[in-house]
Each structure stands twice: as structure tokens, then as C-alpha cells.
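Chemist: this one's structure only:
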């Protein structure tokens, strides 16, 4: 089974994440896409993050009805900050029958050589890159393990959603209804 891995803070998960995962699961050679909730991204400050279990729960609520989308909390059990190569290696050891593919945005490709052991990622894993606008060209764009996927672009961000919640503005249609209800119920970002 070929499984795409979409790593992220998902603070909160939004329709852009869900459309991307669904597109990858149904319009590529992937059998499934797993959302890997990262407790702490080594390139981002953790002060604005909700608790990892709340973010995991929101992803779980959002993908509940889609059997091709899954969720993983493996990085919760790993040293922080978590590094993609360590998570990929752990998952490959745990599920040796699966073939894992890393899914990243085109905006991450120029900085990909700064990732811990990025060469090992490219030695052992394919990388599916979805489009993001306004990115400098990467020297990795012609690498044989890099595959560009023409997934739909939805210009929405978790930052925008958090800002809307703080300003008491609507986030309807930016997140699934169950996620919106959970955010309001827990009074996140107010």
C-alpha cells in the first residue's frame, strides 16, 4: 500500500488541508493519505500552538467520514522538535509493507536542503510536491524522487482562521462545521 504523509501543525486543520489530502488520495497513485500531527515544527515557534491532543482531535473530527484519509500521532511519542526523517524512518520500520511518500508544498522545496538528513529522505522516499504560488525555483525540481502534483490551490491559512476567531469573525466554510463547533466550544483563540 502506498501512503502519502502530510505533516503539519494543523492549528487548526482547515479546508485547504482537507482538499489537498482528499485530492492526493483519490487523484494520484496513493491508496491513502495520513495527516501526521506535529507537536512542534523545528522551524516554527510553539507558543501559539494549541495542545497537540486538541489539534489531533480536530483532524480526527474533520476526516471522520473519509476512509482514504487517516491520522497519525507518532510524533507525540518522539523527541521534540520532531524531524521528518526520524518520523519517516519510524513509520517505515513500523509498517514495512507500506510505501510512504512525503507530501510537501512547493514553498518548502527551496528550503528542503536545510531539513535534517534531507538526502536520506530523497534516497528512500518519494516526495510529492503540490503547487504554491510565488516560489523561487529549487535546484531539486528535477530530482528523480520529486514529483509535482497539480493539486488545487486554496489560499487559506490557519493564521487567517485564528485571526478571524480572535476578531469574532466567521470561519464558516474555512473549516469543517464540526471543527468550527469544537473551536467555539473550547473557546480557542478568544
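Modeler: Received the coordinates, thanks. Predicted model only: the values in this text are computed from it and were never measured.

Chemist: all contacts plus neighbour counts: C-alpha atoms, from now on.
Modeler: OK.

Chemist: can you map out the helices along this protein?
Modeler: With helices called from DSSP state H, the chain shows them at 15-27, 52-63, 84-94, 118-124, 158-166, 177-186.

Chemist: CSV please, covering these and showing mean neighbour count and distance to residue 33.
Modeler: Listed next are the helices of the chain as CSV, based on neighbours: other C-alpha atoms under 10 Å; distance: least, C-alpha to C-alpha, whole Å:
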stretch, mean neighbour count, distance to residue 33
helix 15-27, 19, 6
helix 52-63, 20, 11
helix 84-94, 16, 13
helix 118-124, 14, 18
helix 158-166, 16, 20
helix 177-186, 14, 19
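
Chemist: got another, please set it beside the one above:
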């Protein structure tokens, strides 16, 4: 079984994440997508993050009606801050019967050369890239790389930051979240301050 790992803080998970995950699993050779909720991205400030269990609960609620998309809390059990290369090694060890691949936006591909042990990742794992509108260029070493596969997915210009700001400013952002996620966010009074 070929599993695509879609990493994110998912703060909150929104329909853009689901559109991309669903498109990737339906239009590539991936059998499943695991939405890996990251506790702390080394490049992001931790203060704006909801607690891990709340973000995982939202991913669970968002994906429970998609048979090929699953939530994963693998990184909650790893030392922090964590790096993708360590998660890939651990998850491959835990599930030796599965072939894992990395899913990332084109904006992340542009900074892949800054990732810890990115050469090791490329040596052992395939990367599936979805298009994003972002400044900068993809490093020449990643163009036409045999382990990097561009998937012609829709470009989704929705961000979790935009959603958090919308809620804080009392805007109606309901169409950008699945119904269960919106209900959870609303009930828990998240992002209002």
C-alpha cells in the first residue's frame, strides 16, 4: 500500500486541505493519505497553535467521511521540535508493509534544500507536489528529479491564517470549513481573541 503523508499544523484544517488531499488520492497512484498533525513546526511560532488534541480532533472530524484520508498523530509521540526526516524514519519502521511518500506544496519544494537531511528524504522517499502560487524558484536540483512528482491539482488559495483572522474579526467563514469542524470551532470558541 502506498501512503501519502500530508503534514501540517491544521490550525484549523479547512476545505482547501481536503480538496488537495482528496485530489491527490484520487488522481495519483497513492492508496491513502494520512493527515499528519504536527505539534510544532520549527519554522512557526508556537503561540498561535491550538493544543495538539484539539487540532487532531478537527482533522479527525474533517476526514471521518473520507475512506482514503486518515488523521495521524505520529508526531505527538516524537521529541520536539521534530523534523520530517525523523518522522519518515519512525513511521516506516512502525509500518514496514507500507510505502510512504511525502506530499507538499510547490512553495515547500522551493525551500526543500533548507530542510534537515533533505538528501536522505529524497534518497528514500518519493515526493508528490501540488501547485501553489508563491514567490521564488524551485532549486535546479529538484527540477526533473526522478523522485519528485508534480500532480496537476487545483490551486487553492485558502489559508488557516485567513480563517483564524476571519473568526477573530467576526466574519462568516463557515463555507471554508467542513460542517463538523466549524461546529467544533464554534462550540469551543476558538480563534475569537
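Modeler: All right, it came through fine. Since this is a predicted model, take the numbers as computed values, not measurements.

Chemist: overall similarity of the pair, as a TM-score.
Modeler: The TM-score (TM-score structural alignment, normalised by the length of the first structure) is 0.98; 190 aligned residues with a C-alpha RMSD of 0.8 Å.

Chemist: still on that earlier bit, now render the helices of the first structure as a markdown table, adding distance to residue 103 of the first structure.
Modeler: As requested, the helices of the first structure are arranged in a markdown table below (distance: least, C-alpha to C-alpha, whole Å):
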| stretch | distance to residue 103 of the first structure |
| --- | --- |
| helix 15-27 | 9 |
| helix 52-63 | 17 |
| helix 84-94 | 11 |
| helix 118-124 | 12 |
| helix 158-166 | 18 |
| helix 177-186 | 23 |
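
Chemist: Please identify which of those helices is closest to residue 142 of the first structure.
Modeler: Nearest to residue 142 of the first structure among the helices of the first structure is helix 118-124 (12.2 Å), distances taken as C-alpha to C-alpha.

Chemist: Counting by contacts, list what that closest one packs against.
Modeler: helix 84-94 (3 or more C-alpha pairs under 8 Å, 6 or more residues apart in numbering; DSSP states H and E).

Chemist: picking that back up, what's the closest of the helices of the first structure to residue 149 of the first structure?
Modeler: Nearest to residue 149 of the first structure, of the helices of the first structure and by C-alpha to C-alpha, is helix 15-27 at 8.2 Å.

Chemist: Let me know the distance separating residue 137 of the second structure from residue 123 of the second structure.
Modeler: As judged by C-alpha to C-alpha, to the nearest Å, residue 137 of the second structure and residue 123 of the second structure stand 22 Å apart.

Chemist: Which one of the helices of the first structure lies nearest to residue 43 of the first structure?
Modeler: Using C-alpha to C-alpha, the helices of the first structure put helix 84-94 closest to residue 43 of the first structure, at 11.9 Å.

Chemist: distance between the closest one and the chain's centre?
Modeler: Distance of helix 84-94 of the first structure from the chain centroid (C-alpha atoms, centre = their mean, to the nearest Å) equals 15 Å.

Chemist: Mean distance between it and the second structure after superposition?
Modeler: Mean deviation of helix 84-94 of the first structure relative to the second structure after superposition (mean C-alpha distance after the TM-score superposition for the first structure): 0.5 Å.
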